[in-house]
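# Predicted structure and sequence below. I'll ask about it afterward.
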Amino acid sequence: MKNKTTRLTGVAWILVTLFWATGNLLWAAMPQQTIRGTVTDTQQNPIPGVSIRLLNSNTGTQTDLQGVFNIQALPTDTLSISYLGFKTLTLPVGNQTAFTIQLQQDITDLGEVTINAGYYNTTRREQTGSIARVTAEEIERQPVTNPLAALQGRMAGVSIVQRSGVPGNAPAIQIRGQNSLRNSFGDSGNLPLYIIDGVPIDSAPLNSFSGLTNANTGGIDPLNTLNPANIESIEVLKDADATAIYGSRGANGVILITTKRGTGGKQKIRFNAQVYTGAGVVPRKLDLITTADYISLRQEAFANDGATPTESNAPDLLLWDPDRYTDWQETLFGGTAETTGVNLGVSGGSALTYYNLGVGYQRETSVFPGDFKYTKLTANLSLNHRSSDERFRFQLSTSFGSDRNRQFDGSGFVSSALTLAPNAPALYSDDGELNWEDSSWSNPLATLYRESEARVQQLISNLSLSYAITPELEARLSAGYTLLSSEELTEQPIQFYDPAFWGNIRTRSLHLTAGRQSWIAEPQLNYRNTWGKFNLYALLGSTFQHRQNTGLSIIGTGYPNDQLLGNLAAAEQLTATGNSIQEYAYAAAFGRIGLHYARKYYLNLTGRRDGSSRFGPSRRFASFGAVGGAWILSEERWMQGLKTFLSFTKLRGSYGSAGSDQIGDYGYLDTYSATPGGGGLYPTQLTNPIYSWERNRKLELALELGFLNDQLRLNTSWYRNRSSNQLVGYNLPAITGFTSVQANLDATVENTGWEFEASTHLNSGRFNWQASLNVSIPQNRLVSFPGLEESSYAVMYRVGEPLNIQRLYRFTGVDPETGLYTIEDVNEDGVYNFDDRVVAKDLTRKLFGGFRNQFTYGRVSLDFLWEFVVQDGQEFYTTTPPGRLGPILQEDYDRRWQNLGDEAGVQKASQGIAALIANSRFRSSDGIYTNTSFLRLRTLGLSYELPAESLGINSCILFLQGQNLLTLTAYRGLDPQSPGTTLPALRMLTAGLKLNF
């Protein structure tokens, strides 16, 4: 039996060996196939340099410039697709010979997401420049009108201030400080370059009647017509290496906005929807005195002055009800603003052609009384196509936005609420009409009859064509067109005025139209090749751009009746207050060379030659360039022993120059206007054909570290930007007949600073935690200004001091004898003038940043962002001195001077001229400035993802989003970021639903 078993076992081994040998012969006899494929990211951008290899084999290749690869493989082979920063894929070959592969970014691997650097893409690991990035996840759920408002506190070196809570107003933005001496309202000298899907748009706010009444609100921002829910990412380019390729346009930084696109691959049509609704209120109101204390204060003022109240100087004491009390803050800006948003999208297509289409609607009402509201409609289309051989690519993106703003800056209501006496008359009379109380006051609700509406429409379109001439060489053409039109109408009917004066009033309407249109064409050549460990990336291109701006403002006066208001044909008189057509032409040639060796040494060279029509014929062209480099030390052999703790170390630096031509058109020419009535000309501008480009030289050094397998990342950057050859309007003496002439000043402005970024993540089963911190410590100063003391700028600037300083008197307190504010007479000449303004108060932000956390457990996610700012600013005081018509803060009432010898913080109650002068000097002293730092819970979001499979859809997310929920500050006013009588940013709470099916 044993021998039989042994024989059977031996036979079995022989059969197995024969089958194995036969199988090997059969597999060896099978012909290999040519496997062809393309590799892209989730946005369908081709990824060059991706490693493609066969598992358990030494056979491998890389993708070319178009993300295409070819490899010989058997049906039994398995492809391994890997690229740093993306999740590795393994795909069995089988009978398939063509692959369309989409790699998912691995956010846990050094944050290695694809970054838009403008004319090319890079990654966190390989970037040599300073680029900040915010994704759709952080933008789309915030109920903001302007997408830049969603960036507050999220980027190092990027300062964004929401100057008003009225929808549609432009936020103030600076990237690494103020470079230009030009800092007036509407001036683009310090504004960054905005580029949307490769198309630049004019970043200067649109002029507005309502905005110009209060320049702090900033006008109408051209980004308002964008739909934040349609934005895929926003990148901000900061240093020379990142911005030099944009030449003159990148001096103040570059903001790249990329909209959402469809995804390739054979798939069914996908739909997505987002709906939200919410409410907003003013988060803070002031503690003003009550009627009893107000009446007491007014009587005290007359007693201190030895004066007698009359109906003209004291209607509040003699005509109005002394027992009446109205909370004017609650009445005039204490309402609830309602907001609603709807976004719908559809995407689909095949592996070669795919599309994304979306529409959006947003509506927001006001906290003011009356029917004020802001509405916006948007539509966007993205269409992508590539040929079957992957050599030709076509991409079209178009966005259209139309908004209608029935708002005004709100400063009138806010100012009235803070200055009206608490016993001021009722707003309406018994018959329901506005109450003017026998012309003893100005009824604040008269503003409701001053109807103002602004309509803005904007089209932004981009077409990109590319063709791979060889696997290494690609030709590309990018072309764009923008069209923006704005119309604003303000009507002032007879009801806007006190009926007692109707006989002397002529009704009027104000008409403002503006238009901007531009086109741009950029042909390019891209080359990429690899020789062993050496990689070369080269780019050569040119830019041709033309822009035309038009503006017309007309005032119509004297309408027969209010029904005809706005019909200019019915006006008795028309006055054109502005009529302009300006054209701007720009041309450039640019290039880039990127050199990589062994994935640890990186060198980036960029250059650009710019030409601008804003300079005279002899000064139109200038050259700009930069060099950037990076060294990944952690790839060196001598660093390998530290890898378990210090997993990533990178040094990078850059130096280069950018320029600026952000001045008015035709400034180098003599200009003339017709004399009134015609028949002659008079000069309106002096010629100066020799001024030239402003220069901005940028230097940066940075260290990037990763610890514990990059679970903790720390980035530190130091920068120095010097802007010289300042383009300003040089002030002239009145005897010349002109106020200024365009010229270059030999002044240099320097911005230096430190930027710190830290991020960490923790994954533990169903629990995920991500946190990030950014801190910026900027410094700004005027390095040099020859002849400053003899120039008109001596009242504004000091060499060695920041640009954003106030020249102030030195406050010496309240005189215990007189009870009035006092300031120091420095030269003791008995006269208070500019020579006594010896205090320079720096209002530049000393430190700012944000701290974000995101916690996810299962289907629940909690996300919040704290924003912090360290700064000095003007303390809030009511606009009139104590004792004059109008309230004061309860705190100031309690610490006012009352008796001889009092050590007080607030001067006595008085209506006298001496008190008024003392108060005016106090407001020009350092005594009114204080610490206006704050810590703000900028956003707080809670979301829950429903079990989508039970609903038959891909995903369903319920979310609750809060904005400006809590502000910790010692500032006494409404908002430390907003001027005293400007509506502050609202506290918003929204709830919504997001579906994908």
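Okay, I see it. Residues are numbered from 1 along each chain as shown.

# For the rest of this, base every contact and every neighbour count on C-alpha atoms.
Fine.

# Which other helices and strands does the lengthiest helix in the chain contact?
Secondary structure of the chain read by DSSP state H shows that its longest helix is helix 2-29. Of the remaining helices and strands, none touches helix 2-29 by 3 or more C-alpha pairs under 8 Å, 6 or more residues apart in numbering; DSSP states H and E.

# next, the one to line up against it:
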Amino acid sequence: MSTLNDNTPLVVIDGITGGDINLLNPQDIESVSVLKDAGSAAIYGSRSANGVILVTTKKGKNNSRTTVNYNGQAGIQSPHVGYKPVHSYENAILRNEAMVNAGLQPIYSPQQIRDFQQQGDQQWFLDAILKDSWQQSHNLSLTGGNATTSFLVSAGVTDQRSNLVGPDYGLRRYNYRMNLTSNYGKLKLTSILAYSRSEIREHSYSTGTLIVDAGRTPTYYKIKDDQGRYLTNDVLTEFNPLGILEQGGYRTHDDDNLLGNLNAELSVTKDFKLKAVFGGRLLSDHQFTRVKQVNFYPSGTYGADRNTNDDNNKTLFTNTQLLAEFAKTFNKSHNVDVLVGVANESTTAKQNSIHLKYTDPELGTPTTGTIIDPATSSASNNGTTETSLNSLFGRASYSYQNKYYGEFDFRVDASSKFAPQNRGAFFPSVSGGYRLTEERFMQNYRNNIGDLKLRASYGILGNQSVSDYQYLRTYGPFQNAYGFNNSGVGGTAISFANPDLRWERAATLNIGVDAGFLKNSLTVAIDYFNKTTRDILLPPIVPGTFGAGLPSYNAGKVQNHGWELTVNYYLTTQNFKHSFSFNVADSKNKVLYLEGGDQLKAMMRCR
């Protein structure tokens, strides 16, 4: 936790940034790498301040026969609740004690408490709404290749039922992937097409609220009576969680995610390559909510408005990269690698929604008396948002006899989230390493024990995690802004601007040692890190009586430092390869100070 802002790491899937790792089929993943220090993450620039997760998917192999692979698993998920209620009579005693301590009369008489003890406990509400659920997944893949082309085709399905009772709640996700690589002389083409569809059906309320309400209900209350009515009580006076789950309607999600990536690499010479990447991701998310009215006994009603909501979100993300790389070894000792590139990331998000109240209780369709809910179908929930990030980046690395290593990375990012004068930012980093075991006097150590390497890096990374258009003053409709002649009157909602908004910056120092033992069967990595994040992007806290919202501003400085130890042990036997890993870290966080007062004062002047 190195910032008061978003700490989410950047996810890069097959070279395309911003992917959703939760939508990947696990069977399609070849490898996952985590970049933590500034030296390795700097090439990704913005959003890499919180680390980078690199995911590479599987591909076919040249000159290999076609192979069919099936993977399936099934099991039962059983919810485990880490606490249990006291017995019914114990709850009554404790409630009486609480009332007396508050100077009030007890609720239950001694006879009632005796009756609770003799009758025993009713079913706990939380046990009544939870159940075991079935989960299964199946995946089928086809891989192969000839001298010039390799391929992988994969398809899978996951079915996970809900642990909450109710009519067919759960998730089904379908995955399809095709990775194709072809070589045409000096030209190498790689194309990736992946599609996933998630279908979710859940209840129409808040899961967290249902869990809390059910968990805090004493066990002398019944959840249903003999006539099948859902009961309320003096603890739950308004809602019954079981009634909401079984009769209160549903919410469905139909989400489609299409990803495409075309990669062309041209070997101009043996040492010089040109590379072009074009990738895109199209997300189409649809949510439909149907709230049904449930009447409880002796009082309480859920879903009296009989809402029927239809929400649609569509997002198109494109990533274009052009790169040139020169890599050459001179005199068998000097290794030089220079890379320079430009990139553009653009996002267009469109959303629209319509929320209806008082729809037909059986069908959920509009009927006499149905109205559009202006509070949730307003213009703020509909429209188009466009953002873009242009980047220039480069890397120069040098190594001598695999003994000395040095690298310099830089990235210049220009984000549409900031005003023109603050749009661009420069993020450099430098790293170096010294492999001691390549020295002659360490030859005996290397041959009998393992490797030993020292390394260090320092760099500045950027974060642009802030809402769009905050450097501009924006306007929108405000329903029922105030009352006039006993009726609501609309107004204009104003969002003030902060033209001084700028990049959040994180400076990271990392010093580490990599050591091998038992002829490198045992490896140990020890790291010290010190990260200071400045100009943290935060929204100001203003009282509701202020009458308007204020944009974010660069408001603070946080330091995060500590150490990390990673131990790996590899054991190879005649038929098996075993690997064991252990990791422990200690981190200390400190908010050094909050700043940005001048920006906040400028915004308060309605700039």
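Perfect, I can see it now. Keep in mind it's a predicted model, so treat the numbers as computed, not measured.

# if we can go back for a sec, for the following helix or strand past the longest helix of the first structure, what is the distance to the chain centroid?
Sequence-wise, the next helix or strand downstream of helix 2-29 of the first structure (DSSP states H and E) is strand 33-40. Computed by C-alpha atoms, centre = their mean, to the nearest Å, the chain-centroid distance of strand 33-40 of the first structure equals 41 Å.

# what does strand 33-40 of the first structure correspond to over in the second structure?
Strand 33-40 of the first structure corresponds to no residues in the second structure, going by TM-score structural alignment.

# for stretch 379-386 of the first structure, same thing?
Using TM-score structural alignment, stretch 379-386 of the first structure pairs with 176-183 in the second structure.

# show me where the stretch 51-200 of the second structure has strands.
52-57, 64-77, 133-145, 149-161, 170-184, 187-202 (DSSP state E, counting those that start in this stretch).

# what's the mean distance for the first one versus the first structure?
Compared with the first structure after fitting, strand 52-57 of the second structure deviates on average by 1.3 Å (mean C-alpha distance after the TM-score superposition for the first structure).

# What is that strand packed up against?
Partner elements for strand 52-57 of the second structure (3+ C-alpha pairs under 8 Å, 6+ apart): strand 10-13, strand 29-35.

# wait, doesn't L357 of the first structure sit right on N343?
No: between L357 of the first structure and N343 there is no contact under C-alpha atoms under 8 Å: 10.8 Å.

# Does the aligned partner of P560 of the first structure in the second structure belong to a helix, a strand or coil?
Matched by TM-score structural alignment, P560 of the first structure corresponds to D360 in the second structure. What DSSP: H, G, I helix; E, B strand; the rest coil gives for D360 of the second structure is coil.

# dump the residue contacts of the closest residue to T252 of the second structure other than its chain neighbours.
What sits nearest to T252 of the second structure in space, not counting adjacent residues and going by C-alpha to C-alpha, 6 or more residues apart in numbering, is R201, at 4.5 Å. By C-alpha atoms under 8 Å, 6 or more residues apart in numbering, the contact list for R201 of the second structure reads D168, Y169, G170, L171, Y250, R251, T252, H253.

# just Y537 of the first structure next, same as before
Contacts of Y537 of the first structure (C-alpha under 8 Å, 6+ apart): N526, Y527, R528, N529, R592, I593, G594, L595.

# same thing but at 7 Å, please
Counting by C-alpha atoms under 7 Å, 6 or more residues apart in numbering, Y537 of the first structure touches Y527, R528, N529, I593, G594, L595.

# In the first structure, what range does stretch 416-436 of the second structure match?
The alignment of stretch 416-436 of the second structure onto the first structure (TM-score structural alignment) spans residues 613-633.
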